[in-house]
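Q: make a model of this:
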Amino acid sequence: MSGPRRIFLHIGAPKTGTTYLQDRLARNAKTLGQHGVSFPGRGVGTSAPLFHFRAALDLLGQDWGGPPGHAEGSWEALVRRVRRASGDVIISHEILAPAPAEQADRAKRELAGDDAEVHIVYTARDLGRQIPAAWQESVKQGRRWTYRAFTRRVKRRESWFYRSFDLPSVLTTWSAGLPPEQVHVVTVPPRGSGGDLLWERFCAAVGMDPAWAPEESTRRNPSLGAAETTVLRRLNAELGRTARRTREFDELVRSYLAEHELVGRDSRPVPLPPGMYEWAAAETERWIEWVEASRVQVVGDVADLRFAPTERGPRKGWGNPDKVAKAEQLDAALVALAAMTREAARRPQPTEQLVARVVDGVRRLRDQ
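A: Here you go, the predicted model:
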């Protein structure tokens, strides 16, 4: 490698394959290191993606997804590891996308140090797939709002998710002070293109041979059907679950039910509402105009950002996910109940659970 070492900061967006990319980077950290590419972790007990998540929380001054204070000091710890690393470094977490200018400037300044060149990588996806996926993700995380309420907030640009998706806004903030050749937009391939294509595009953006990470990721963040999302939304309300999640509910509802037991069922998908077609098309053209005018580096094709006609359902009888038949809800609810019953029977007794929590607490203290 000639020239300064490079720090690639992958800032999202959410629902663009970030879980897959982060897991593949983590699984292949050793072989990547042999080729001069570092994906820094914090040591035993804390995976690299979790470390990057906590560092992002700390940078943004946020504290969710764990016990109070769990992210404190993580940003400084990540910066130290970046500065000790030799060669290129990749950092990735999607909650960075809507960061305010002050935090974005701090991140670029502290990661660059005296000897590195910071590059911004942003993965972008068409709104026809991204908005439905974002609503489902928000429900997985504890939200109780209807699809109609969520999409209204998106159109008013009041949703955290849309602030993360708004390519011109996000990249205007993060590209400040950087030449366009250090800002990379990776377009998510159209549905049916094959899983490896996103990986190949990401590797091209960071100047990496895809073969340097031979172990495939098995992690996905799959979408749910309309009935399953409705059941989760109602379950959140019944449990009093919120977006500021408890660890116990998050493990059971999000990780166990939403990402394992309720996926892959023969259920109606959640589409983009027909009333948003024109708005989504106009937003996409605004994105594309910004990309072309800014001269940032594009890996893929900006046409991938357009809402494909094949993704559009019928305007009449489009399958409103806020109006799922009770029989469909009951079917999904019984699947969830059966899964929870099996899980309850499998779990250890309260005393054993307490011992496990104490051991886990000791490990957390050791890793800090």
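Q: can we go C-alpha only for contacts and neighbour counts from here?
A: Noted.
Q: residues of stretch 111-125 that come out buried?
A: Going by neighbour count (16 or more other Cα atoms under 10 Å), the buried part of stretch 111-125 is Leu111, Ala112, Ala116, Glu117, Val118, His119, Ile120, Val121, Tyr122, Thr123, Ala124, Arg125.
Q: I'd like the structure of this one too, to check against the first:
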Amino acid sequence: METDCTTPAPLPPGTRLLHIGPHKTGTTAIQGALFAAKDRLPECGVAFPAHTRHPMEAALAACARPAMMGDAVPTDRHWRRLLDQVAATGGRTSVISSEFFADARGDATIARIVEQLGGAGEPPLDRGRERDRTHVLVTLRPLVRIMPSQWQQYVQNGLRMGYADWLEHMLRRPPYEKPNPSFWHRHRHDRLVERWARAVGPGRVTVTAVACRAPSRRCSGCRRISSGPFRTPVIARLPSPRPKCCGILMSNSAAMDCRTSCIPVSSGAARCFI
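A: Predicted structure coming up:
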């Protein structure tokens, strides 16, 4: 395992760096920092091709997922437009970030995303190295911090269940898929990394785990994108929900053991920076 005192090698020019989240791991802060630095990134040979902070509709369309409540319906046009924007970056390293890529289901869907993203802008004779051009970045956070924030997001999207009941369902009622089957699909982080590693290869997945006590280190794994300095604006510390029943989560630690968010680094599934 590599630590934050290890200087990672920069990614090759022309890499498509795909940050897939998952949800509630500082993705909004990272996307905001990248978008704010959009005009300065080309100095380091890096491009942020999306025209908005978060190309959510494109990611949802790529993963064949429905729209969020009250949002525009994602279509293939959104995904194709993002691919065109990536192609327009030429030989620069492109950074694409959306936590909704973590929702991609099935190896075939992930392989298609990798192929389309890696092939964007490639001449026909150079096709075939799409897999080699895509590098996946996964940002992680302790599960005890993720769960209250993710529950709050589900409530905003229509869930009608209190936090204590939700924890009971997600931690103690097999198969742990109700009321939100997307939760463990996103947050069994070992399986998430393995799914994407099967598509791009273990050497093209980087996992950055961030301690809650050091939010400013959240972007440390992003230093791989260029040989030059990668500087971002100060990341705002957003308040996290602290329900009174949060103690239930702590008392359920035994139930959480079988659904841990630890990465099996010994299996060589990814390179980790902690």
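Q: tell me the one of the buried residues of stretch 111-125 of the first structure nearest Glu215 of the first structure?
A: Thr123 (21.4 Å; Cα to Cα).
Q: quick one: what's aligned to the closest one in the second structure?
A: When the second structure is aligned by TM-score structural alignment, the residue opposite Thr123 of the first structure is Thr139.
Q: need the buried residues of stretch 111-125 of the first structure in TSV with distance to Trp212 of the first structure and secondary structure, can you?
A: Converted to TSV, those look like this (distance: Cα to Cα, whole Å; DSSP: H, G, I helix; E, B strand; the rest coil):
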residue	distance to Trp212 of the first structure	secondary structure
Leu111	24	helix
Ala112	25	helix
Ala116	22	strand
Glu117	22	strand
Val118	22	strand
His119	20	strand
Ile120	21	strand
Val121	19	strand
Tyr122	21	strand
Thr123	21	strand
Ala124	24	strand
Arg125	25	coil
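Q: dump the residue contacts of the residue nearest to the match of Thr123 of the first structure when sequence neighbours are not counted.
A: Nearest non-adjacent residue to Thr139 of the second structure, counting by Cα to Cα, 6 or more residues apart in numbering: Thr208, 4.9 Å away. For Thr208 of the second structure, the contact set (Cα atoms under 8 Å, 6 or more residues apart in numbering) comprises Leu137, Val138, Thr139, Leu140, Arg218, Ser220, Gly221, Cys272, Phe273, Ile274.
Q: quick one: the helices in the stretch 201-350 of the first structure, in order.
A: Taking DSSP state H, counting those that start in this stretch, the helices of the stretch 201-350 of the first structure run over residues 226-239, 247-249, 277-294, 326-346, 350-367.
Q: got JSON lines for those, with mean neighbour count too?
A: Formatted as JSON lines, the helices of the stretch 201-350 of the first structure follow (neighbours: other Cα atoms under 10 Å):
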{"stretch": "helix 226-239", "mean neighbour count": "22"}
{"stretch": "helix 247-249", "mean neighbour count": "12"}
{"stretch": "helix 277-294", "mean neighbour count": "15"}
{"stretch": "helix 326-346", "mean neighbour count": "14"}
{"stretch": "helix 350-367", "mean neighbour count": "11"}
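Q: for those helices, give me a markdown table that also has distance to Pro49 of the first structure.
A: Formatted as a markdown table, these follow (distance: least, Cα to Cα, whole Å):
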| stretch | distance to Pro49 of the first structure |
| --- | --- |
| helix 226-239 | 26 |
| helix 247-249 | 17 |
| helix 277-294 | 28 |
| helix 326-346 | 26 |
| helix 350-367 | 15 |
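Q: which one, of these, ends up nearest to Ser159 of the first structure?
A: That would be helix 277-294 among these, by Cα to Cα, at 15.0 Å.
Q: which neighbouring elements make contact with that closest one?
A: Applying 3 or more Cα pairs under 8 Å, 6 or more residues apart in numbering; DSSP states H and E, we find helix 277-294 of the first structure packed against helix 127-140, helix 167-174.
Q: aligned to Ala270 of the second structure, what sits in the first structure?
A: Correspondence of Ala270 of the second structure to the first structure, assessed by TM-score structural alignment: Val296.
Q: again, but for Asp39 of the second structure
A: Using TM-score structural alignment, Asp39 of the second structure pairs with Lys30 in the first structure.
Q: which residues of the second structure fall in strands?
A: Under the criterion DSSP state E, the second structure contains strands at 16-19, 46-47, 93-97, 134-140, 205-209, 271-273.
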